[in-house]
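[1] from the sequence below, what's the structure:
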Amino acid sequence: MPFFQSGEGALYYEETGTGPSLLFIPPPALGTESFRQQKEVLSERFRVVSFDPIGTGRSPDHGRREYTIEEWTNDILSLADHLDLEKVLLCGYSLGGSPCQEFALSYPERIKGIILLCSFPEVSTVFLSAKIRIGEWLALKDFRTVMGEGIAISHTKRKDKLGSGLFRSLVPITKPAGWVGYYQSPHF
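    From the prediction side, this is the model:
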């Protein structure tokens, strides 16, 4: 399995295809599996790369319970450096859009562009806030199966091969306490 070094340790990543590089940045808990369909289609024209952030999927949590957007941004920089990418095109999904935006602001000389999918600059609605609080509670109680099932269904809208793949990637390898750390970051 391919890993790259960043900050306190190694993080898992996947790459496929040839052409211009496109880095997918997932939200907490989803990791590389959330971009399975995009990888299959886009790898014909792009070098498609994704990684599991700290405590997600195959990346260890390195004992961390808190993970800031700045640290996540530095992980993107470490991955770009590891792959010898001078400039990057980033695609952030959901909360994965926050480190993409921070990367563009912090390293403007390294950015080709950003694509934001269902991303948000802050939690400003009652519905999203409630959804995050429920997720935090489930994670803290270590209800991985319930949380994994809910995330898989809510991010695929159906229980199919993609949803099953997401579920398998979330349970049991992702560390639930790490999920909470993303959302309770003082910088989010």
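
[2] from here on, contacts and neighbour counts on C-alpha atoms
    Fine.

[3] residue contacts, the residue positioned nearest the centre of the chain?
    With distances taken as Cα atoms, centre = their mean, the residue of the chain nearest its centroid is Pro26 (2.5 Å). Listed by Cα atoms under 8 Å, 6 or more residues apart in numbering, the contact set of Pro26 reads 32, 34-35, 50-53, 92-96.

[4] between these, which has the most around it?
    Neighbour counts for these were taken using other Cα atoms under 10 Å; the highest belongs to Pro53, with 30 neighbours.

[5] list the contacts for that one?
    Contacts of Pro53 were listed using Cα under 8 Å, 6+ apart, and they are 11-12, 26, 28, 31, 59, 72, 75.

[6] what would those residues look like in CSV with secondary structure and distance to Arg158?
    CSV is the format used below for the contacts of Pro53 (DSSP: H, G, I helix; E, B strand; the rest coil; distance: Cα to Cα, whole Å):
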residue, secondary structure, distance to Arg158
Leu11, strand, 29
Tyr12, strand, 27
Pro26, coil, 19
Pro28, coil, 20
Gly31, helix, 19
Ser59, coil, 27
Trp72, helix, 29
Asp75, helix, 31
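
[7] helices along the chain, start to end?
    Remark: helices assigned in the chain by DSSP state H are 36-42, 69-82, 97-106, 126-140, 144-156, 161-170, 176-183.

[8] adding mean neighbour count and distance to Phe120 as columns, could you present these in TSV?
    Formatted as TSV, the helices of the chain follow (neighbours: other Cα atoms under 10 Å; distance: least, Cα to Cα, whole Å):
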stretch	mean neighbour count	distance to Phe120
helix 36-42	14	21
helix 69-82	19	13
helix 97-106	21	7
helix 126-140	15	10
helix 144-156	18	16
helix 161-170	20	22
helix 176-183	23	13
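
[9] mind checking which of the ones you listed is nearest Phe3?
    helix 69-82 (9.2 Å; Cα to Cα).

[10] off-centre distance for that closest one?
    Centroid separation between helix 69-82 and its chain, computed with Cα atoms, centre = their mean, to the nearest Å, is 12 Å.

[11] just the angle between it and helix 176-183, please?
    100 degrees (axes from the mean of the first three to the mean of the last three Cα atoms, to 10 degrees).

[12] for helix 69-82, name the packing helices and strands.
    In this structure, helix 69-82 packs against strand 3-6, helix 97-106, with contacts taken as 3 or more Cα pairs under 8 Å, 6 or more residues apart in numbering; DSSP states H and E.

[13] could you also give me the structure for this second sequence? I'd like to compare it with the first:
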Amino acid sequence: MASFEYRGGRIFYEEMGSGIPLVFIHPPGMGSAVFECQKPLSGWFRVILPDLSGHGRSPVCQTNISIGGYANEIAALLDSLKIERAAVLGYSAGGLIAQEFALTYPERAAALILASGYPEVQSAAFKYEHLAGMYMIKHHPDILIPLLAASHTRDHAYRARLAEHMELADKQIWFQFYGQSLHYSCTDRLKELKAPLLLMYGSRDFANQHIRSYKKHIDCQSAVIKKVAHQLPTKKWHAFNQVILGFLFSEAKI
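    Model prediction:
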């Protein structure tokens, strides 16, 4: 993996392919390994897979993390690669960082893709899911990590790689990321988004209710992939990648 210096530490990332830069932003704990099935997109795009600080191979660079702080990390990553504009894709809570990046750096976001994303935690069930994640990573990471790996794939070798990558994450940063995600909201700023927006959900994911929330505030495209819940990048990666291809070729302007 390549890396660049950031706030006294280093941010590690993988980079492959050429064309429109496409940055993938992972959710709490998972690191870049969750996007292994998106590497084939490097046949069309310049795929960039960072481990946010405190995740994967990237050490803790900021002891009190925030969604805005992670958005700044993405900007610093682009600076290190001398990239002016990029498409950004955030998966689950990683989508909060993608949205914050597009809002804070509108001139740098060529397109915004949210996979199983949301602008804020709205329902009691979704709040409980975040609180449960915080409890489990604090008290039972040995249970949470294999559960997350198993929920993302039936491939035992890939499960092992996901779990190994998650083991590298700083558990306090993981806990903070859940907490920051729970309390973040950009709903009132959605109308300020300038980048073309694509929403992607699984038909079995209760998070797809957020399509209505977004469309109240902003024009956007949406795609619902059948026979899958939350884990689009790993469980339905063929369809997921095809939708990304079509959207970026149509909408992304560098």
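
[14] Provide the TM-score value for the superposition.
    Between these two chains, after superposing, the TM-score reads 0.89 (TM-score structural alignment, normalised by the length of the first structure); 183 aligned residues with a Cα RMSD of 1.8 Å.

[15] could you dump the helices of the first structure into TSV with distance to Gln5 of the first structure added?
    Output for the helices of the first structure, formatted as TSV (distance: least, Cα to Cα, whole Å):
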stretch	distance to Gln5 of the first structure
helix 36-42	23
helix 69-82	7
helix 97-106	18
helix 126-140	27
helix 144-156	27
helix 161-170	21
helix 176-183	19
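
[16] read off where stretch 105-114 of the second structure ends up in the first structure.
    Under TM-score structural alignment, stretch 105-114 of the second structure corresponds to residues 107-116 of the first structure.

[17] first-to-last residue distance for the matching stretch?
    17 Å (Cα to Cα, to the nearest Å).

[18] report the buried residues of it.
    Across stretch 107-116 of the first structure, burial judged by 16 or more other Cα atoms under 10 Å covers 110-111, 114-116.

[19] looking at those residues, which are in strands?
    Among these, the members found in strands (DSSP state E) are 111, 114-116.

[20] and which of the residues you listed is nearest to Lys131 of the first structure?
    Leu116 (20.3 Å).

[21] please pull up the equivalent of the residue nearest to the centre of the first structure in the second structure.
    Under the alignment (TM-score structural alignment), Pro26 of the first structure maps onto His26.

[22] what is the burial count for Asp160 of the first structure?
    Asp160 of the first structure has 12 neighbouring residues, counting by other Cα under 10 Å.

[23] that one maps to what in the second structure?
    Aligned by TM-score structural alignment, Asp160 of the first structure pairs with His156 of the second structure.

[24] measure its match to Leu162 of the second structure for me?
    As judged by Cα to Cα, His156 of the second structure and Leu162 of the second structure stand 10 Å apart.

[25] distance check, the closest residue to Asp61 of the first structure other than its chain neighbours against Cys91 of the first structure.
    What sits nearest to Asp61 of the first structure in space, not counting adjacent residues and going by Cα to Cα, 6 or more residues apart in numbering, is Gly55, at 3.8 Å. According to Cα to Cα, Gly55 of the first structure stands 20 Å off from Cys91 of the first structure.

[26] what lines up with Trp137 of the first structure in the second structure?
    Counting by TM-score structural alignment, Trp137 of the first structure corresponds to Tyr135 in the second structure.

[27] same question, Trp179 of the first structure
    Alignment note (TM-score structural alignment): Trp179 of the first structure maps to Trp174 of the second structure.

[28] contact partners for that match?
    28-29, 54-55, 137.

[29] what's the burial count for Ser21 of the first structure?
    A count of neighbours around Ser21 of the first structure, defined by other Cα under 10 Å, yields 23.

[30] you'd agree it is up against Ser50?
    No: contact criterion Cα atoms under 8 Å: Ser21 of the first structure and Ser50 do not qualify, at 10.5 Å.

[31] measure the match of Asp160 of the first structure to Ala33 of the second structure for me?
    According to Cα to Cα, His156 of the second structure stands 14 Å off from Ala33 of the second structure.

[32] mind listing what the corresponding residue of the first structure for Ala87 of the second structure touches?
    Taking TM-score structural alignment, the alignment pairs Ala87 of the second structure with Leu89 from the first structure. With contacts defined as Cα under 8 Å, 6+ apart, Leu89 of the first structure is in contact with 21-23, 111-115.

[33] how about Phe4 of the first structure?
    Taking Cα under 8 Å, 6+ apart, we find Phe4 of the first structure in contact with 10-13, 78-79, 82.

[34] how about Tyr12 of the first structure, what's its match in the second structure?
    Aligned by TM-score structural alignment, Tyr12 of the first structure pairs with Phe12 of the second structure.

[35] next, find the distance separating that match from Gly94 of the second structure.
    Here Phe12 of the second structure is placed at a distance of 17 Å from Gly94 of the second structure (Cα to Cα).

[36] please apply the same query to Leu78 of the second structure.
    For Leu78 of the second structure, the distance to Gly94 of the second structure - Cα to Cα - is 17 Å.

[37] what of Leu245 of the second structure?
    Distance, Leu245 of the second structure to Gly94 of the second structure, using Cα to Cα: 20 Å.

[38] same thing with Tyr214 of the second structure?
    According to Cα to Cα, Tyr214 of the second structure and Gly94 of the second structure sit 17 Å apart.

[39] that older thread, what do we get in the second structure for the residue nearest to Asp61 of the first structure?
    Taking TM-score structural alignment, Gly55 of the first structure has Gly54 as its aligned residue in the second structure.

[40] and that match, what does it touch?
    60-61, 169-170, 173-174.

[41] likewise for Ile54 of the first structure?
    Per Cα under 8 Å, 6+ apart, neighbours of Ile54 of the first structure: 11, 60-62, 67, 178.

[42] ok, those residues in the second structure: which stay?
    Here is what carries over to the second structure from the contacts of Ile54 of the first structure, by both residues aligned by TM-score structural alignment, their matches' Cα atoms under 8 Å: 11, 60-62.
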